[in-house]
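**Student:** please find the sequence and the predicted model below.
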Amino acid sequence: MCALRPQGEAAVPPPGAVTTVVPRQFLHRLLKPVWRSRWVSGELKSNGIDVFHGLSAELPFGIHRTGVRSTVTMHDLIFERYPRQYNPIDVNTYRKKAKYACQAADQVIAISLQTKADLIEFYGVPEEKIPVCYQACDPSFQVPPDPQKVREMLVRYNLPSEYFLYVGSVIERKNLARIAEAMFRLKDRLNVPLIVLGDGGAYKKKVEAYLAEKGLTSRVIFLNDVTKFAFRDLPALYQGALALLYPSTFEGFGIPILEALWSHTPVVTASGSCFAETGGNAALYVDPFSIDSIADGMLRVAGEPALRQDMVEKGILHAQHFTPEKCADAVMNVYQNILK
């Protein structure tokens, strides 16, 4: 959470500064989740807050009674579209918090047009109340590729020189099982291994069982299982990949797509959802529910160097729409509109 503090108080940041409000009382520090979701409301006035920003789908209950203006960022409503993929208690908790935040906030920031559409569909939030502020990714991905750093990274983690890359949680929605099935269908035509950076539970075990059954265990490297991978090496991991495989069935934005575009890495992703926003004309789109379509995308991007180069060039241009500066400007515009 963050808040804008006004001009005029002694010993406070300058006008427009963002200040972090933290729990100070012992009980509040002990029960931080309760403080964040409820008790902090009582502290907003005493802190002289002009605008309170809930950064992730939550505003403290009772904020509507404080007179403090507010906004909330909604990343997605995946738990509403796919409730069976979540614990029912979690779904009810997320829903209660999200609905209240959308009702109480002066403006509701959506991170994509897809999320904006979902807010209108599921919660009836007025369209004019929902500005879209696109995300940016870590600036380290904007550093131009360095072949030497890529080679050093591959040696450091004992990785193959050619590979597809999967980045994200190993859960049903992310579709790793269908990627594995596509690899099996291509086993006699395409021998490019897959590196998986991410972890999971029951769904991951299901994928591992399938790989073992089909003799593909050696072709898929679960990086978290074999090493402690450092975030500082992630840009190089992207840069070294033949392509990012991201055929998720649904996302709010799909940050790995943007990380790949900045890294000069081709992206194979899904049609539908938010992916055309994030990938633009740079990505290769496949049907996330069709194993043949995913396999065809993998085969094309692996076998057509000219296509990969075109995707890289278009990706660099499209990524310019998602810079930290543009993200900051969009969010600041929301603050200014709220205070008009």
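**Tutor:** Received, thanks. Just so it is clear, the model here is predicted, and its values are computed rather than measured. Numbers count the residues shown, from 1 in each chain.
**Student:** use CA for all of it now, contacts and neighbours both
**Tutor:** Noted.
**Student:** so where do the strands sit in this structure?
**Tutor:** 2-4, 18-19, 51-54, 69-74, 107-110, 164-167, 194-197, 220-222, 243-246, 267-270, 284-286 (DSSP state E).
**Student:** helices and strands around the first one, which ones?
**Tutor:** With contacts defined as 3 or more C-alpha pairs under 8 Å, 6 or more residues apart in numbering; DSSP states H and E, strand 2-4 has these neighbours: strand 18-19, strand 51-54.
**Student:** let's bring in a second model and compare:
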Amino acid sequence: MKSWIGKIVLGAGVLAATAAAQAQGYPSRPVRIIVPYAPGGTVDLVARVVAGRLSEQTGQSFVVENRAGASGAIGSEAVARAPADGYTLLVQSPTLIANALMSDTVPYDTAKDFTPISLLGSVPMLLAAHPSVPAANLKEFIDQARANPAKFTFGTSAVGSPMHVAEEAIKHDAKLDILVVPYKGTAPALNDLLGGQVSAIIDAIPSTYPHVASGKLKALAVTTSARLPSMPNVPTVAESGIPGFDMVTWYGLWGPAKLPDAVLKVLSKELAVAMKSPLVTERLGNQGFIADGGSPASFAAFIDKERAMYTRVIKAANIQIK
């Protein structure tokens, strides 16, 4: 009996030593970064910019793979179930947290099945409307939607996304009864907004502002507590009749639970450099993206704070995924 126990203990030690040795040489082969949405949205953009910089810094390929569906749950679950070796990572938004607060059928535990690696950065959101909408700002949009709710719709990149939660919070606080139409990512939602199939959308500024600048959409409000220097004439949601409103979206990098410390150290070190690089600041900074690249511990603390905020908003607006 003792000999079998000894063999089991020895075998476990060999496996641990092998995993540690493999982690020391990380990355020694291509790394997949899964984006759980369709190509073309801000999550996808952030992931591709970061992947490109990490590839340059490490000399190893970081490849983005889009796995859309179920409001981000399909791609996120793939990472949660992947080997904890650092070769399958996830770029996600607060949707990862929000979905678990709105449904008890999410196929993973956001606190137990992932390793927080780094907050990549945050960005303000913009409420933009199709030019056919007669409102010139959010206050007018609210007044018109109250009078004719059937004529107005919100589009959203995914159920549970920060954009969706912001829209539901506005609906709740402004007492609007308009439909929210979910999509499998920002790109298809924006396509329908540009085509006039939905009235308005809240999304990250990097996705929406280019269409506002070209005149294809119009800006009704920003979701930050103060007006943005880049859009000084666009009022805040708080100025539009919903005092205290302040929400931004953010993007983080996760791995499966129990990532080796050696892998975490490499990724943390490389991300701290990557998020300050000209490639990141030039591609994302001029669109309102505030880069971070902090430690796993600081990201974990940030997640706890955001979870508390989303819990309050979701409960107040009674947002549920059926």
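**Tutor:** Now that the structure is in, tell me what you want to look at. Not measured: the values here are computed from a predicted model.
**Student:** TM-score for these two?
**Tutor:** The TM-score (TM-score structural alignment, normalised by the length of structure 2) is 0.27; 161 aligned residues with a C-alpha RMSD of 7.1 Å.
**Student:** just to revisit the earlier point, quick one: the helices and strands packed on strand 2-4 of structure 1 as TSV, columns for distance to residue 208 of structure 1 and mean neighbour count too.
**Tutor:** Listed next are the helices and strands packed on strand 2-4 of structure 1 as TSV, based on distance: least, C-alpha to C-alpha, whole Å; neighbours: other C-alpha atoms under 10 Å:
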stretch	distance to residue 208 of structure 1	mean neighbour count
strand 18-19	46	16
strand 51-54	38	24
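**Student:** looking at the ones you listed, which is closest to residue 108 of structure 1?
**Tutor:** strand 51-54 (9.7 Å; C-alpha to C-alpha).
**Student:** elements contacting that closest one?
**Tutor:** strand 2-4, strand 69-74, helix 324-339.
**Student:** hang on, the earlier thing: same list (the helices and strands packed on strand 2-4 of structure 1) but as JSON lines, adding distance to residue 113 of structure 1.
**Tutor:** Below are the helices and strands packed on strand 2-4 of structure 1 laid out as JSON lines (distance: least, C-alpha to C-alpha, whole Å):
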{"stretch": "strand 18-19", "distance to residue 113 of structure 1": "27"}
{"stretch": "strand 51-54", "distance to residue 113 of structure 1": "19"}
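**Student:** the ones you listed: which one's closest to residue 104 of structure 1?
**Tutor:** The nearest among the helices and strands packed on strand 2-4 of structure 1, by C-alpha to C-alpha, is strand 51-54 at 11.1 Å.
**Student:** in the stretch 201-340 of structure 1, which spans are helices?
**Tutor:** 202-213, 223-226, 234-239, 255-262, 275-279, 291-303, 305-319, 324-339 (DSSP state H, counting those that start in this stretch).
**Student:** out of those helices, nearest to residue 33 of structure 1?
**Tutor:** The nearest among the helices of the stretch 201-340 of structure 1, by C-alpha to C-alpha, is helix 324-339 at 25.2 Å.
**Student:** in that closest one, what's buried?
**Tutor:** For helix 324-339 of structure 1, a neighbour-count test (16 or more other C-alpha atoms under 10 Å) marks 324, 326, 327, 330, 331, 334, 335, 338 as buried.
**Student:** name the helices or strands packed onto that helix?
**Tutor:** Against helix 324-339 of structure 1 (3+ C-alpha pairs under 8 Å, 6+ apart) you get strand 51-54, strand 69-74.
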